[in-house]
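1. could you work out the structure for the sequence below:
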Amino acid sequence: MGEDNKKTEELLNKVCIQLEKSRIGDYVDLMQNPYRMIALNFFSGVARGFGIAFGFAILGAFVIYLLQKLVVLNLPIIGGFVAEVVKLVQLNIK
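-> Now for the predicted structure:
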């Protein structure tokens, strides 16, 4: 039983070492190719920018939709403020 545990532990250690080597190898490859690293960072930045722009557009549209619904309720204080905001937004859209 003890010998089986020892063999299993040795095998597990070998697997761990191989996993560590492969990750370090990928990192070294990336560091040795600066153009690839620049390209990866550029494209990840572009994707992040599009995601932020898309999310902000969806959120902004939702807020404007809610503001238009608040105007319909004719709340005295909030209604006037919201009406002005909606008018300004619609003027900027045109």
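2. every contact and neighbour count from this point should use C-alpha atoms.
-> OK.
3. quick check: longest helix of this structure.
-> helix 34-72 (DSSP state H).
4. which strands or helices does that helix pack on?
-> helix 2-32, helix 76-93 (3 or more C-alpha pairs under 8 Å, 6 or more residues apart in numbering; DSSP states H and E).
5. closest one to residue 44 among those helices?
-> Among the helices and strands packed on helix 34-72, the nearest to residue 44 by C-alpha to C-alpha is helix 2-32 (15.1 Å).
6. now the closest one and helix 34-72, what's the angle there?
-> 90 degrees (axes from the mean of the first three to the mean of the last three C-alpha atoms, to 10 degrees).
7. which helices and strands does helix 2-32 pack with?
-> Applying 3+ C-alpha pairs under 8 Å, 6+ apart, one finds that helix 2-32 contacts helix 34-72.
8. tell me which residues in the helix it packs on are buried?
-> The neighbour-count criterion (16 or more other C-alpha atoms under 10 Å) identifies 64, 67-68, 70-71 as the buried residues of helix 34-72.
9. ok, stretch 6-21 next?
-> Buried residues in stretch 6-21, defined by neighbour count with 16+ other C-alpha under 10 Å: none.
10. another one to check against the first:
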Amino acid sequence: MKIINPEKPKDLNELQTSLSKLDQRLQGIAADMERTQIAEYVDLLNRPRTLIWRNLLAGTARGVGIAIGFTFFAATILYVLRILGALNLPIIGDYIADIVRIVQIQLEGKTF
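-> Purely as a prediction, here's the structure:
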């Protein structure tokens, strides 16, 4: 960024050039601010009900996404454990079989 000399301009052309550069710089700053959507953000902050509603929807969506993701992850782990349990590995197989049996009983709604 070039700093404009604070002395009086020597002629009118130099003044016009300086003002033109200043105008271009201000237009660039205005365009940058428009891209960041500061006006929409300030408007949202001035309407607390809209802000609360959007945060409520975002939180609900995150919660549902986490629930679906964890369900998929747990099902995959149980599937792998069931396959490993079927291999009849000496020590690990017994623990895996117990875990799978406990989870299946819990899914059926019974206590073990």
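11. between the buried residues of helix 34-72 of the first structure, which sits nearest residue 6 of the first structure?
-> residue 64 (66.5 Å).
12. equivalent range in the second structure for the longest helix of the first structure?
-> Counting by TM-score structural alignment, helix 34-72 of the first structure lines up with residues 48-86 of the second structure.
13. how much does that stretch stray from the first structure?
-> Overlaying the first structure shows stretch 48-86 of the second structure at a mean distance of 0.4 Å from the equivalent residues (mean C-alpha distance after the TM-score superposition for the first structure).
14. how far out from the middle of the chain is that stretch?
-> Offset of stretch 48-86 of the second structure from its chain centre (C-alpha atoms, centre = their mean, to the nearest Å): 15 Å.
15. can you check stretch 33-53 of the first structure too?
-> 12 Å.
16. got a list of contacts for it?
-> 30-31 (C-alpha atoms under 8 Å, 6 or more residues apart in numbering).
17. kindly report the same for stretch 85-104 of the second structure.
-> 78, 81-82, 84, 112.
18. would you list the residues you listed in TSV and tack on distance to residue 26 of the second structure?
-> TSV is the format used below for the contacts of stretch 85-104 of the second structure (distance: C-alpha to C-alpha, whole Å):
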residue	distance to residue 26 of the second structure
78	61
81	63
82	66
84	67
112	72
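19. hang on, the earlier thing: would you turn the helices and strands packed on helix 34-72 of the first structure into a markdown table with distance to residue 44 of the first structure?
-> Below are those laid out as a markdown table (distance: least, C-alpha to C-alpha, whole Å):
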| stretch | distance to residue 44 of the first structure |
| --- | --- |
| helix 2-32 | 15 |
| helix 76-93 | 30 |
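20. relative to residue 72 of the second structure, how far out is residue 48 of the second structure?
-> 36 Å (C-alpha to C-alpha, to the nearest Å).
21. same question for residue 45 of the second structure.
-> In terms of C-alpha to C-alpha, residue 45 of the second structure sits 37 Å off from residue 72 of the second structure.
22. burial of residue 78 of the first structure, as a residue count?
-> 13 (other C-alpha atoms under 10 Å).
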